[in-house]
Structures are given as structure tokens and as C-alpha cells.
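> Pasted the sequence and its predicted model underneath.
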Amino acid sequence: MSPAPKPTLERSPSSLDRVPLCWGHRGASAAFPENTLASFEAAIRDGAEGIESDVHISADGEILVFHDPRVDRTTDGTGRIATQNYHGGLDQLRTVQAPHQKIPLLRETLDLLMLPANQHVLLNIDVKVDNDPERLFAIMRDIIESYDGFETKLAPRLLLGLWHPKYVEPAQRLLPAVRRAHIGMSPALARKYFWDACCTFSMSFASMVNSEGQVFRDECRKAGKEITVWTVNDRREMIEATKWGVKAILTDRTKTLLELRHEMEQDWDKVARETSGLFGWTSFWYLGIANYLISSWEAYLLTKVGGAFYPVPPLPASSSPAPAVGPAVVAKVGA
């Protein structure tokens, strides 16, 4: 367990020259049904540079963009995605939240990204641990490679988010052109199982606040690794993450983050003063003990579904993921 956070300020108010990218977590999900085309379109309209989504495979081999393994929570249907056909079944469901939307396919989401007006938008694909890696990535490869110019127009804008090391080798073998990120809550697990295999670490915001998180952020910075944080809907957390120099912030409230970024561009000194070096003491959930308990529970659930974690064999040098993201790594202040 890490000790309590140290009162530090990594960036002085005058040192900001870039702001994090805005990635819509399940789209603009604070305003629209999560993981729907309407939510993704809203995030893009707001000005988000990226969107985050989740994937599951139906019984008839379609990749659905959906968070839960079951459809009960957000739609008018019931049951597990893996045991139901999409065509003539899951495609008839609609979200409980208005405007009532269908569950989109990954292909439909990529169609949205391939529109001429959207070819700057990044897509972070959260690979849920109950997916079979061989089946998922084989289907995903066929979908991605069906687009003309996918090598330059699509693949560089995709990021595979991996919770479990069992996905690393199949992802490298079946989707070598797509970058890999580790999604997690534990710097220790990220360092032990994913460090060499991933170019980006998508970490829970709270896990990056305490001293263990500070050390991990420093290690990533020195190694040229990128950090994104999730799910950040609080203004003060957005400001703090900006001080850390993260590459992107995943948020349900895309409009809120983009408006805050505009404030930062106008007067960073004023915005930066809203949080201090004592920020880490303002919530129990930022303390090392809290993150230890939460990350331990998450690790238990991941191993229960996906099996025990194991070290990933060294990948060939040619398969090392590129550190930069597509057309733009971060948004410049004033751009």
C-alpha cells in the first residue's frame, strides 16, 4: 500500500502550453444514451478529439458497442449478448433513455469515424475481459481491413484498451497496426504485466493522485509512455489532471471539459489556482489505502472472469507500439 499523497504541484501555473485531449467516455454519455451513435455524434459535435467505447460479440459473430455483458441495464431487453443473435434479436432493442437508440455495431461506429468530417477523431476500444481474444480480434481485423486505406486512415486512430494480459499477444499478432493501451487501477499491475507491451496507460483518476500514482506518472514521462485518466467529470479533477500533463481525459461531460479548456487557454494562472498541492487530501478515494482496496477488488474480478494474470513474453522489436496517437497527440493551448 502506498502512503498518503505528498503535497506537490507538478506544473506551475505559468508552465502550461498544452491541454489534454477530450475523449467522450461512451460518447457524450451525460447527455445521451451511452455507447450509441447519437452519443458519439454529440461528443464529436461538442469538439471532442476522441471517443471511448466498449465491445462484446454476439452469438452470430457481430461486434457490438456496449459496456455490459448483459443488455438489461440500459435497454428494453434482457440477457447476455454472447448468447443472443444480433440480427433479428439484439438489433431490435432500444435504449431505455431517450432519445431511444439501437445498439450500434463496431462497423457502424467506424463508418461514423470514416466520414470526411470525422477523420480526425480517435477511438479508444475498451476490450471487456469476457471476450475471447482470438475470436474478437480476428473479427475486428476483418472489419478494419475492409476500409480503403485503413493502414493510414483508420488503424492509426484506434487504441485497444486491454485489462488482462491474455489479450496482448493475440492483439499484437492479429492487429499489429493498432496501438495497445492498458486499462487499470493499479500502477503495480500496469508496470508488471503491461509495461513493454503498451504505449499508453489508461488509469483511473484516483489511482494517479497518491504517491504511488505520482511515481508511475514520472516513470511514464521518462519512458515516453502516455497516460490517460478516467472517468473525470469533476472540474477540479480535470484541472488536476491537466497539471499532471496527461495525454487525454475521458469524461461523460465533453462539453464541460471543452469549456474548461477554453478557460485554461484564456487564463491558465486563474484556473490553476482552483486546486492546490493539498488536492490529494480532499477525498478519501484519493488515498493510497482506498486505491489499494478498490484495485485489489478489481483484480479479483478480472482474474475470476479472465483467469490468472501472467507475464507477457517479450514481443518482437518490430511489434513495439508507436507512442504517438494519429493526427494529434495533445491539443495546443490557443489552437
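Done, it's in.

> all contacts plus neighbour counts: C-alpha atoms, from now on.
Noted.

> So what's the residue count around residue 46?
19 (other CA atoms under 10 Å).

> for residue 43, same thing?
By other CA under 10 Å, neighbour count at residue 43 equals 28.

> Just give me the longest strand of this structure.
Using DSSP state E to define each element, the chain has its longest strand at strand 50-57.

> elements contacting the longest helix along the chain?
The residue-count maximum for a helix in the chain (DSSP state H) belongs to helix 288-306. Contact here means 3 or more CA pairs under 8 Å, 6 or more residues apart in numbering; DSSP states H and E; on that basis helix 288-306 packs against no helix or strand.

> Just the buried residues of that helix, please?
Neighbour-count burial for helix 288-306, with 16 or more other CA atoms under 10 Å as criterion, is recorded at 288, 289, 290, 291, 292, 294, 295, 299, 302, 306.

> here comes the other one, which I'd like you to weigh against the first:
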Amino acid sequence: MTKIFGHRGAAGHFPENTMLSFQAAYECGADGIELDVHKSKDGELVVIHDEKINRTTNGKGYVKDHTYDELKSFNAAVKWPEYSFQVIPRLEDVLEWIAKKPLYLNIELKNNVLFYRDIEEKLVRLLRKHKLTEQIILSSFNHDSMLKIARTNPEYEVALLLSDKMHRPWEYANRLNVNAIHPKWYHVNKRYLQRSRQYNVTVRPYTVNRTNMMKQLILNGCDALITDLPDKAVKLRDELLLH
């Protein structure tokens, strides 16, 4: 059965990467949530997508140039006036919330544009502190970062994020001894999924919001899909399973 991951929570209907958005994805029946992690000036792992806070909050500047005390003073729901003030969460806040829930958590390290010293080590320490292994998936466009974690902490599943069309990505994953890829949704078709299965590579395309593509991926047995609209995807999957 195709698993449904809420992209930045339920970002189609709620302010992305907030506890409000994560709770909404959980309540609509998603199997997991996906979120993004940067590092603050004082070393906290914080949940936000962009390198800068300008787009999603009422603050300005780079995440890396603010302490977490400063970051939490900005409203992460500023573009969503129908919702009250939302704090930029620490990753630890999310880990505490998800620890006792039957949810997968896909943590994307946003270290492909800026370099965050020792971010992998800090992430693993937090996961160990909260005794989280089985439900965790780590991903990044920085494949060196993922290989670093895979070599030193093989208990965690890592996935390679792919933005461009790649020739035989399942072979690339096999060469790197990685068993999951997260490609752009429009690169994935029935043959892509078949070949990946032959190589034992899990495929979780992002960001799948169109009904016809959701349906195609589900009917073709895609392992999971990452969507801004987990409520829509869960309902569609369940309807298809009934037939």
C-alpha cells in the first residue's frame, strides 16, 4: 500500500513546517510527515525550509544568523492570517511530539546550499536521545551528507533527493549502497517504479498534488508519495483500495 507523507505537514492548508501543520497531517490519516532542518546561530536544529526566514515569517535574514530565542519570536504563520501566531519549531519539539505516534518522520537536511558544521552528528544525537530509529527517514540533496550518515549510523534509513532527471537513478542508489530515492514527481512513471523495485530501491516522489498523478502512482504501487495535500491523497488511496 502506498504510504502518504505530508509535505511540511499539510502545507496546502496550513502554515508549512509548524506544529499546527504536522498535527493536521496526523489527524487526516497520513502515514508520515516530511520536514526541513537548518541550524541556528546557537546550534539548535530548527524546522524551516528556506535558508532565510523572509518568505515564511515576519522576520528577515538567514536562519544561521539568528539564535533560536530570536527565531521563535517570529510568526511562522504570517502569510496565514486565519491562524494564530505559530512558532518556528525546534526539531527536538517535533521529535518529542512524534515519539509516541504511529508516524514516519522524513527529516530533510537543508545543507546543500549552506554548510552547517557537524549537523549530521547533532541530528543523530537528538534521534538517539529520543530513541527514534525505525520511523525515521533522513534525506538531502547533499548526497555526501547522506553517505556520511549511512557509513557511521547504518541503523537509519537515508534517501537521496533528486531534482533533475537522472539516467538509471536506481543504479546510482545501488552503487552508493542507499536503498531509497526521493525524485521530482514528474520524473516517475510505471517503468521507473518497476526498475527501482528490481533494484530494491524505495521510491517516494515529491511534491505530488495533482489528483491524476496521485492516482497513477498509487495504482502503479509506488512505495510512498510526498504531498502538500495529505487529506486528499489519503482519501483517494482509500477509495482506490476499496475497488
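All right, it came through fine. Note that the structure is a prediction, hence the values are computed from the model and not measured.

> picking up where we left off before, so the longest helix of the first structure matches what in the second structure?
Helix 288-306 of the first structure lines up with nothing in the second structure when matched by TM-score structural alignment.

> Which part of the second structure matches whichever helix or strand comes after that helix?
Sequence-wise, the next helix or strand downstream of helix 288-306 of the first structure (DSSP states H and E) is strand 331-332. Using TM-score structural alignment, strand 331-332 of the first structure lines up with nothing in the second structure.

> Now do the strands in the first structure.
18-19, 21-25, 50-57, 63-65, 122-127, 158-162, 179-184, 200-204, 226-230, 248-251, 331-332.

> Mind telling me which residue is nearest the centre of the second structure?
Central residue of the second structure (CA atoms, centre = their mean): residue 34, 2.7 Å from the mean position.

> Please say which position in the first structure it maps to.
Match for residue 34 of the second structure (TM-score structural alignment): residue 52.

> OK, contacts around the alignment partner in the second structure of residue 76 of the first structure?
Aligned against the second structure by TM-score structural alignment, residue 76 of the first structure finds its counterpart in residue 58. Residues near residue 58 of the second structure by CA atoms under 8 Å, 6 or more residues apart in numbering: 74, 75, 76, 78.

> could I get those residues as CSV with distance to residue 16 of the second structure?
Shown next, in CSV, are these (distance: CA to CA, whole Å):
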residue, distance to residue 16 of the second structure
74, 14
75, 12
76, 8
78, 11
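
> Looking at the residues you listed, spot the one nearest residue 131 of the second structure.
Of all the contacts of residue 58 of the second structure, residue 76 has the smallest distance to residue 131 of the second structure: 28.3 Å, by CA to CA.

> ok, and the closest non-adjacent residue to that closest one?
Once flanking residues are discounted, residue 76 of the second structure sits nearest to residue 57: 4.6 Å by CA to CA, 6 or more residues apart in numbering.

> Is residue 220 of the second structure in contact with residue 188, as I believe?
No: with contact defined as CA atoms under 8 Å, residue 220 of the second structure and residue 188 do not form a contacting pair (10.4 Å).

> who's more crowded, those two?
residue 188 (19 against 15).

> List the residues that contact the more buried one.
Per CA under 8 Å, 6+ apart, neighbours of residue 188 of the second structure: residue 205.
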